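K.L.:
Curious how this folds, go ahead:
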Amino acid sequence: MPSCGERPPPASVIAMRDEYPNAGRYKDRHGRWRWRFRRAGKTISLPHEPGHPEFEEAYDAAIEGREPRSAEVVMLPHASVPRSLKAAWRMVPTSLPEWGRLDPETRARQSKIADKFLNAEIVEGEGVCWADMPVEDLRRRHVKMIIAGMSDTPHAARHLLTVLRRMILVALDEEWIESDPTYKIKHRPGYVGWKAWPESMRAKFEKRWPIGTTPRLAYALALWLGNRRGDIADLTPDTIDGEKVRLTQGKTGRDLVLEITPMLREVLDGADLSGPTILKTAYGEPFSKKSLTGRMRDWTKSAGMPAGYTLHGLRKTLGKMLAESGATTRQIMDTLGHTDIKHAELYSKEAEQERLAQAGMRKVTRMVTPRNKAR
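P.N.:
Alright, predicted model coming up:
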């Protein structure tokens, strides 16, 4: 019987007691209604309300005198552990504005690097991948260990460090961490750069591939427009506007207007410009970037040239010519489409070093020559 002043329990609760023997409803010290199982002097708390899966499991366990079984957690194929490296990477496209400014090729390349890293095991054979590591557990020593393990591929290590920093930036913005474990970690591998084509190599190529051939057209476009292989492969006859070429760079998105020099005009006049692109395969189809790189390797080999002279090397050749002819850094930037002045300054500094060294040695020669004559 309820005590004086206490309302009797509703009929639904009485029915529940009949359905769940030894289970009862009570009000805790905070005034909230809860359920518990009481038998033989033992009291076991029951979560939620009758009908809830956790209540049902806890009640059955109390009746059977065992511990409740936890529900099995099944990870979906594309799910990620909260606040993990994988979770951070999945937020990069929507959280970092600079990601959207990258060209599609760069985004695809960095995504491939991230996927390979995240799916790699932290310790081989343990079955735990970097993807599931909480960002807050990533330490500076871990980053150094990762980079050190890639000493045989220094450029790949540098690219991975760039990708890792994107994950860290997301974690900082989301306030998952308070400090950057990659702070001031530098990895700048020695860089030889693309090989510029000296005059002797250019003469060899031009002798082997006369005007009117596809190799000569590819060579002339790369050399006298100074653009990347993708931009060269994508050029259409419509980009030729009188004595100018108008193009949009794939990597930077910059719109360039470049003058057609007499050297390039001579080659264009001997080419088939019926489309769909200026450069065409033997089947009349556009070249892909990769196929154009492979074909240039074959063409230089056929010309008797050593390995290492590439389409991008022709871009560097034009930059070197511009600097040696006295072009300003800004003129080099606007011809080659650089967005970072540091890249253009490399050409200027190299040319200036050569000019200064030559002038200095001439002075030495003039000073020493009279002495030798006197002897």
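K.L.:
only C-alpha atoms for contact and neighbour calcs from this point on.
P.N.:
Noted.
K.L.:
what about A196, is that helix, strand or coil?
P.N.:
Classification of A196 using DSSP: H, G, I helix; E, B strand; the rest coil returns coil.
K.L.:
Now for it, how many residues are close by?
P.N.:
Neighbour count for A196, taken as other CA atoms under 10 Å: 22.
K.L.:
Same question for the one 4 residues further on.
P.N.:
Counted with other CA under 10 Å, the burial measure for S200 works out to 9 neighbours.
K.L.:
which element is it on?
P.N.:
According to DSSP states H and E, S200 maps onto helix 199-208.
K.L.:
Just list the residues touching S179, thanks.
P.N.:
Neighbouring residues of S179 by CA atoms under 8 Å, 6 or more residues apart in numbering: L172.
K.L.:
circling back: now the helix holding S200, how far from the centre of its chain.
P.N.:
In terms of CA atoms, centre = their mean, to the nearest Å, the centre of helix 199-208 is found 37 Å from the chain centre.
K.L.:
Next SSE downstream of that helix?
P.N.:
helix 214-225.
K.L.:
Quick one: list the elements packing against that following helix.
P.N.:
helix 229-234, helix 262-269, helix 311-324 (3 or more CA pairs under 8 Å, 6 or more residues apart in numbering; DSSP states H and E).
K.L.:
To compare with the earlier structure, here is another sequence to fold:
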Amino acid sequence: MIKRSAGKNPYPGVSRNKDRHGRARWRVRLKGVPQTYLPGEYGSAEFRAAYEQVVNGERTKKVEPAPRHAHGTFNWLIEQYKQTPTWEKMAPIRLRNLQYNFDRFSRDHGERTVASLKSQHVEALLAKKAATPAAANKLLKLIKRLCRFAIRRGIISIDPTVGVDRYNENPDGFHTWTEAEIVQFEQHHGVGSKAVLALQLMLCTGAARQDVCLMGFRNVSGHRISYSRGKTGGFVDVPILPQLKCEIKLVPAGQGTFLVHTGDRPYKPETFGN
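P.N.:
A predicted model of the protein is given here:
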């Protein structure tokens, strides 16, 4: 048993908190001990026994671990999903993108229960993004991922996204800029701007964003520029066209990569994309 002096707080590490329903709960937080909620009224026999078990490292079924999110909510489901092998095996870029989408969804719907979601609710959420069909379909894909996982976990038995139609997107994909639009872009940003340099690097080399972020003077040899494609591993070696040469000349010679942001740091593919 732990001996305590008769001070203001006879239970060091214990603090009063309220759960999402406004009910008072007593939480113990001590170094080297998992955060735990104590049962019973403050100072009761049940409370004291649980406190002694925690501080002495004697975990029993009566000592309830602090829940991060309410069971059955979307926040809880997302936390469960992030503990699966599927999540752990994802590529870093895909992982960050999905985490970003999860965070956005959680801010608006995280406290809602998965079981309460119906097809009409899904359709209403998508309708709010009707002006941007691609965004609506992206949201549908995210909800479908969570609902299918919820079925595997036994939270729901019917997928509410079944029968919900995707929105029609442009079958031709993104609009390809015309020569006039490229000129308009260059005139707007101006020669020597980072925007025009990025444009010319991609136009004149065919580089993807993950490739263009790494380009620098080390890729230049004489009148040619070369790089290895991050996605395929293929090697590209092309002549430096006049419009690109004009932009590269304006880059400081000691700069590590052609494209940098705050503190002359190189871009990461995801920050460059943003």
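K.L.:
Can you give me the TM-score here?
P.N.:
After superposition, the two chains reach a TM-score (TM-score structural alignment, normalised by the length of the second structure) of 0.56; 207 aligned residues with a CA RMSD of 4.3 Å.
K.L.:
circling back to that earlier point, redo the helices and strands packed on helix 214-225 of the first structure as TSV? Include distance to A61 of the first structure.
P.N.:
Below are those laid out as TSV (distance: least, CA to CA, whole Å):
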stretch	distance to A61 of the first structure
helix 229-234	67
helix 262-269	85
helix 311-324	71
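K.L.:
Tell me which of those lies nearest to M367 of the first structure.
P.N.:
The closest of those to M367 of the first structure is helix 311-324. By CA to CA, the value is 26.4 Å.
K.L.:
Give the aligned range of that closest one in the second structure.
P.N.:
Aligned by TM-score structural alignment, helix 311-324 of the first structure falls on no residue of the second structure.
K.L.:
Pull out the buried positions in that helix.
P.N.:
By neighbour count on 16 or more other CA atoms under 10 Å, the buried set for helix 311-324 of the first structure is 311-324.
K.L.:
quick check: angle from that helix to helix 199-208?
P.N.:
130 degrees (axes from the mean of the first three to the mean of the last three CA atoms, to 10 degrees).
K.L.:
angle of helix 311-324 of the first structure against helix 214-225?
P.N.:
In terms of direction (the same axes, to 10 degrees), helix 311-324 of the first structure departs from helix 214-225 by 40 degrees.
K.L.:
Show me what the next helix or strand after helix 311-324 of the first structure is packed against.
P.N.:
Remark: after helix 311-324 of the first structure, the chain's next helix or strand is helix 329-336, criterion DSSP H and E. Packed against helix 329-336 of the first structure, as judged by 3+ CA pairs under 8 Å, 6+ apart, are the following elements: strand 255-259, helix 311-324, helix 341-374.
K.L.:
tilt between helix 329-336 of the first structure and helix 311-324?
P.N.:
Computed by the same axes, to 10 degrees, the angle separating helix 329-336 of the first structure from helix 311-324 equals 150 degrees.
K.L.:
neighbouring contacts of helix 329-336 of the first structure?
P.N.:
With CA under 8 Å, 6+ apart as the criterion, helix 329-336 of the first structure contacts 225-227, 256, 258, 315, 319, 322-323, 339-341, 344-345, 348.
K.L.:
That one to helix 341-374, inter-axis angle?
P.N.:
120 degrees.
K.L.:
Secondary structure class of the most centrally placed residue in the first structure, three-state.
P.N.:
Residue closest to the average C-alpha location in the first structure (CA atoms, centre = their mean): Q110, at 2.1 Å. Here Q110 of the first structure is recorded as helix under three-state DSSP.
K.L.:
For the one helix or strand W76 of the second structure maps to, name the packing helices and strands.
P.N.:
For W76 of the second structure, the enclosing helix or strand under DSSP H and E is helix 74-81. Here helix 74-81 of the second structure touches helix 92-109, helix 133-152, going by 3+ CA pairs under 8 Å, 6+ apart.
K.L.:
and the last one, how far from the first structure on average?
P.N.:
It refers to helix 133-152 of the second structure. Mean deviation of helix 133-152 of the second structure relative to the first structure after superposition (mean CA distance after the TM-score superposition for the first structure): 2.1 Å.
K.L.:
residues in contact with that helix?
P.N.:
Contacts of helix 133-152 of the second structure (CA under 8 Å, 6+ apart): 77-78, 81, 101, 114, 122, 126-127, 129-130, 156-161, 166-169.
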